[in-house]
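[1] Sequence below, structure please.
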Amino acid sequence: MKFKILLVLLLAVTPLVHSQNQFSGSVTDAETGEPVFSATVYFPQLEKGTVTDLDGNFSFKNLPEGSYQLLVSSIGYTSFSKNIDIPSEAIELQLSPSAIEMEEVIVSTPFHQLQSENVMKVERESVSELNRKGAVTLADGITQMAGVESLTTGVGIGKPVIRGLSSNRVLVYTQGVRLENQQFGDEHGLGISSKGIGSVEVIKGPASLLYGSDAIGGVLYLNPETYAAANETHAEASGDYFNNTLGYQGSVMAQTSGNKLKFLLRGSTAYHSDYETGNGLKVTNTRFNEKDLKAGVGYQDSKYKADLRYNYNRSNIGIPEEIGVQNTSKDLMLPFQKIDNHVVSLDNRLFLANSSLDLKIGYQFNNRKEFEEHHHGDEEEQEEETPGEHPALEMHLQTLSYNLKYNLPKTGNFETIFGIQGMQQTNSNFGEEILIPNAETVDFGIFGTTHYHLEKWDFQGGVRFDKRSIESESFIAEEGAVPAIDKNYNSINGAFGIKFQPLRKFAARLNLASGFRAPNLAELTSNGSHNGANRYEVGNANLSNEQNFQVDLSLEWRNKHFEAFANAFHNSVNDYIYISPSPDIVDNEQVYYYTQDNARLYGGEIGFHLHPHPLDWLHFESSFETVTGKLSENEYLPLIPANSFTNTFRFEFGQDKLLQNKYAFLRLKSVMDKNRVSIFETDTEGYNLLGAGLGGSLDLGNSVVEINISGNNLLNKDYISHLSRLKTDGISNIGRNIVFSLLWNI
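    Predicted coordinates:
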């Protein structure tokens, strides 16, 4: 009901069209004076962009009055930014040639800017680039980003791990709203198809100032694909084949845009068999399939912008327990999960005089069912039942979220934002078992943040207050009744960052931030067997907030053909919640209790990117990442990724009449031994994984066909990742996997 009322109010206040300001200009090469074709010209605050024509010209219509940052970028050039006062006369812009990759706008931080201008260090990667490198799923693809790994159960289930923190300590945002899908569970994956996702941004470190509770470890921000440019219509069809899982996925998309209205529709499907390890064995019941639908309707005039998005995802995922039957079937086996996830978001922006008002509303419905072996009734009844007819576990999670921000008019060099955020969430059980109780969670937060810009210095800071209340019902667990809880958690957090750029080629960033996380329902109320972990877990209703403080230092140096970076962090977490073994035994399983202790994590990433002159087609990238996590008594934290090196040779070849955008790459990821482990983990042996790929595009006149071939673990190494939940059973990760991809753009 609340969601419907908000929708009605939004429609009621939709403003009328006022002035129709236009803005035009041209983009040329700073060295030759030649026009730059297909350069991206973008107003990030207005979320409005276009591309230059053959003569380097561009134009905008329906722009609101005010002062806005204009960003211009093109492959082979250094990205350029400039403040523009609307209305404005035509302008001529120049881009300097560079072998550095084209910069993109960072959306996840409050002041949309190029990464080189951002006070916070944010990693960004296009999903198309991740897919070119052979990613099986979105969770698999993000592991190619520095400082990001994945906690996996086979290849169908993956959870992001940012600098050693995961699950409820890492927030995932999609369509501009937080994704809520029972992420407390280790075997609960993202449940989002990579098809229809344009790019991925990663904030590494506390982001509670921007996002509230659960962003203590960072944020994975998924940007949906953009609409077509004004007065254009496009269609796309793509297909991928994975030789290891005999898997395939396909996707079709159509989009069209007028001057004000925009439409987009995409449907995708994927089916995979059990994956095969490097020793030739198939891991039984790692098969999975999914269906995904994404739709969008956009509207924009000179005073108002709206973006309505909808995503439905059905995932059917096998839960592996042991290596058993060896076949290539894609039919589900018990146990398996059936997950339906609906995400509806409405992004509104009202442009005022030199300011704007933003309101994002999201509604999600997550229906998670888990089917197990027959677990009730007598043997005759069990024989008559259809496998999977009655879910052992069925949880309905409904979430309504809102985010209201007022972007104040610029005052000198200051940009300031005030806002409120909130969430109302209900969890309901309908299965025969209860994992977490029926409960209601309510969040409310209020914050302010400001950015101050000077020629060589940038300062950004803010403060935020949050309150979370959790009310649950009592329920009967395996060892008796679990009482209801009524808890309230409060926290005040802040962040302060400095960017110093004394030279054009060098920049340093220092960020200090605090964050918090309220305990989740599983940590507060668990009382039962966790079959995936082979243990009996008992929650603790007296748990308090996790509260952390992190220091980040980032150094960057770049010129026309070389760039290097070094990132270091230290994260102190008070009252870190973890699960600890005890001597108690229930149902032949060791009992683990949730408890708290102070913890610290530290480490970082270092690397460089070389593209030597005159060999601009050659790129060599190398990076190293490390994380160490310890409790106060110097015991090591669990599920901390091993140190790793990644070295990549990338080749970008010139254009010809037949094949364009040709590329090839060769990548070696070296993971070191993991021998500093928690008391209930075992050491993990290091390994090397070789990957390679090549591709290009065919220009067919009115359409373009992209062809890509990539391979991972080409030497078919038999290995086990330290972050694999199948490690305790001695089950190896996926072996050689070659991916064939075809995409047709019309």
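[2] make it CA atoms for all contacts and neighbour counts henceforth
    Noted.
[3] max-length strand in this structure?
    Ordering each strand of the chain by length in residues (DSSP state E) puts strand 562-586 first.
[4] And that one, how far out from the chain middle?
    Distance of strand 562-586 from the chain centroid (Cα atoms, centre = their mean, to the nearest Å) equals 20 Å.
[5] mind listing what's buried in the helix or strand that it is followed by?
    The helix or strand immediately downstream of strand 562-586 is strand 589-610, counting by DSSP states H and E. Across strand 589-610, burial judged by 16 or more other Cα atoms under 10 Å covers 590-596, 598-610.
[6] Could you also give me the structure for this second sequence? I'd like to compare it with the first:
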Amino acid sequence: MIAQRTLLASAVLSALASLSNSALAQEQEKILPSVVVTASPFSNEENAQIMAPAKVLYGDELREKLGNSLGDTLSQELGVSASAFGAGASRPIIRGMEGPRVKILQNGMSVMDASSLSNDHAVVGESATARQIEILRGPAALLYGSGAIGGVVNIVNDRIPTILNSKPTGEAEARFGTADKMKNGSFSIDGAAGAIGLHVDGNARDADDYKIPGYANASDPAQGSGRLPNSYARSNSVGFGASYIQDWGYIGASVGADDNRYGIPTEEKSYITQKQTRYDVAGLIKNPFGNFESFRFKLGYTDYKHTENLEDGTPATEFKNKASETRWELTHKPLAGWRGTFGLQTENSEFSALPVDDDHGHGHSHATVPVTKSQTIAGFLVEERDFGPVRASAGARIESVKRRPDAASGLVQRDFNLGSYSLGGLWTFTQGYGLGLTASVAQRAPAIEELYSNGPHESTATYDIGDANLRKETSRNIELSLQKTEGLLRWKANAYQNRVKNYVYGRTDGTMVDDHGDADPTGEFLQRFWSQNDATIRGLEAEVSYNLRGNGFSWRTFADTSRGTLSGAGNLPLQPTTRFGGEIGYREGNWRSGLKVLHAEKQNRLASFETYAAPSYTQVDANLSYTQNFQSTPITWFAIAKNLLNEDIRLSTSVLREVAPLSGRSLIVGVRTSF
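    Predicted coordinates:
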């Protein structure tokens, strides 16, 4: 907390020292290009997102932070940590919120995988072919569903073209890693044939078990050392898209396929094979009628399946999700000074998690989740208006959710009516400085697995038991933000409190059971119950940066901390620890370099049923790149060093922190080009 107060004080002093430095601010605007947040209903720039604090990763910054998973890629962003279930599966955790409370999108549509159900399920969305990755909170999150209480992460790959290129453009990259013998190749190409825009992208990754500094489990040397057993990850993806583009707008379609296989680094050494085929249709009509600026629609369908396999290759449990989503949005012209978007969203899915020897799940108590159909329909509205130096933003969403388990399961059907709203204001008290305040109430229906689980989960070695009588969650959040958004020197500070009524979480009592749920001290499954209690999450974030994207020297310091507690029951499980760090960089001509240091304190604020306190660690990373032109084509050679101190890093947000540390020292080298 001392480091946090130091950063906040530094930010205030920086503001006072630079209020009159308008020339510096103008110069910075020439250096830093504006970045459009595509998940924002107002197409706001990143720097305008005070009421919905946003981060947009793109270009060199995205490539330098790129990891084998989405969680790994985003794990050092302000307020973001990762679940870290080995190299193959790691999902972002935003301000202590995880799983179904963080909505993962691809081009503004839900990824419709099974990653929100459990930490061992990988996100189907490839960062290597992304043009940018956006992190979004606040009023705009209400556009995307009750699963966005914690925030939204949007992977943008522009698979459906929206503009016509006069000539083919694209980029390609190959990289190699030493710690896991990783080989990764990716490409993305856009072109046009008359009025038809075309796109193709692909990625292939092959990584072996990664090196670790010591033993996988410090208290059990028999579990392995040197390399983390069963931590390999292999993935392939390909996507095609085409659009008919005219002055009035566009209409297009795309198809994508993902095929992944990765190990679960536990004593059982199970592994997951994962496949998804995805189809999307999207369109935009400009000035469709009356007082409307645009009409957008998106339709998506996903056929998802993953199988959890035993070490010898025997399939144990098969997860399936066939899901469709539609979005219809109208953006109106200014009305009494208000600008905004309203629309309709629907989701339909059929989900199951069944033993492979029972494809129907009828009458079997050991089915992890029975076949369950879900139907969601929602209406939403997001508006903003300027009142002199104050910009107001408001959002509202009403939503109906129906859960329909298979009749043979004997489980009760559930209906939930949800209402969410958000109101925020940004006061620009002087040019480049803003003070923002946001208050929101958001409701979430319990997820299928929280309601109906009743069976073994091989990869987590738990026997999950849901509660069909769970009530809806209601989150009340208030956030205060202060930012300087212009000039070479910029900073931000956020303070927030989130009170959640009927917070759903998994708890254990230490009981070991067999694969039928019967108590057995030698059983391989730990009994886990889905429960509810009121919860509170409070946190602080601060960041100060200088010349992050300009030539010459740059630097950044940051800190974040949060505390999650259950009413009368101690701490929330799997909470992030206090972190602080900094980075310096230098860019001149064709050269780019950087050094980053992140320190995380020991996390000893454990839930009542947690026994392992994640130790403190210091992570040091560095990067160096050189760009040369070959027949007018830029070619960038790069090297990225991760965990230079070879620290034994165990994340407090990881279920496997006691038995699966992160990778040790690693060097990644590669080459990329664009045309």
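[7] hmm, back to that, so what secondary structure elements neighbour the longest strand of the first structure?
    strand 546-558, strand 589-610 (3 or more Cα pairs under 8 Å, 6 or more residues apart in numbering; DSSP states H and E).
[8] Would you mind giving those strands as JSON lines with distance to Leu435 of the first structure added?
    Output for those, formatted as JSON lines (distance: least, Cα to Cα, whole Å):
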{"stretch": "strand 546-558", "distance to Leu435 of the first structure": "23"}
{"stretch": "strand 589-610", "distance to Leu435 of the first structure": "15"}
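[9] of those, which approaches Val105 of the first structure most closely?
    With distances scored as Cα to Cα, the stretch of those nearest to Val105 of the first structure is strand 546-558 (18.0 Å).
[10] Report the mean deviation for that closest one after fitting onto the second structure.
    Once the two models are superposed, strand 546-558 of the first structure sits on average 1.2 Å from its counterpart in the second structure (mean Cα distance after the TM-score superposition for the first structure).
[11] and Lys305 of the second structure, what pairs with it in the first structure?
    Aligning on TM-score structural alignment places Lys305 of the second structure opposite Asn367 in the first structure.
[12] can you pull the contacts of that match?
    339-341, 394-397 (Cα atoms under 8 Å, 6 or more residues apart in numbering).
[13] quick one: which of those is nearest Ser73 of the first structure?
    Comparing the contacts of Asn367 of the first structure against Ser73 of the first structure with Cα to Cα places Asn341 closest, at 36.0 Å.
[14] Pick out whichever of the contacts of Asn367 of the first structure sits closest to Leu454 of the first structure.
    Among these, and counting by Cα to Cα, the member closest to Leu454 of the first structure is Asn341, at 45.1 Å.
[15] burial of that closest one, as a residue count?
    Asn341 of the first structure: 22 surrounding residues under other Cα atoms under 10 Å.
[16] With Gly693 of the first structure instead?
    21.
[17] contacting residues for the aligned partner of it in the second structure?
    Mapped onto the second structure by TM-score structural alignment, Gly693 of the first structure lines up with Asn623. Contacts for Asn623 of the second structure were tallied using Cα under 8 Å, 6+ apart; they are 64, 592-595, 638-641.
[18] cool, and Glu610 of the second structure?
    Applying Cα under 8 Å, 6+ apart to Glu610 of the second structure gives the contacts Pro573.
[19] Please tell me how far it sits from Asn321 of the second structure.
    Distance of Glu610 of the second structure to Asn321 of the second structure, given as Cα to Cα, to the nearest Å: 31 Å.
[20] host element of the residue opposite Phe465 of the first structure in the second structure once aligned?
    Superposed on the second structure with TM-score structural alignment, Phe465 of the first structure falls opposite Ile398. Remark: Ile398 of the second structure resides in strand 390-405, with elements defined by DSSP H and E.
[21] After that strand, which helix or strand is next?
    Per DSSP H and E, strand 390-405 of the second structure leads on to strand 414-430 as the next helix or strand towards the C-terminus.
[22] where along the second structure do the helices fall?
    Residue ranges of the helices in the second structure, as given by DSSP state H, are 2-18, 22-31, 59-65, 70-74, 448-452.
[23] so the last one matches what in the first structure?
    Against the first structure, the aligned range for helix 448-452 of the second structure is residues 521-525 (TM-score structural alignment).
[24] which SS class is Leu6 of the first structure?
    Per DSSP: H, G, I helix; E, B strand; the rest coil, the secondary structure class of Leu6 of the first structure is helix.
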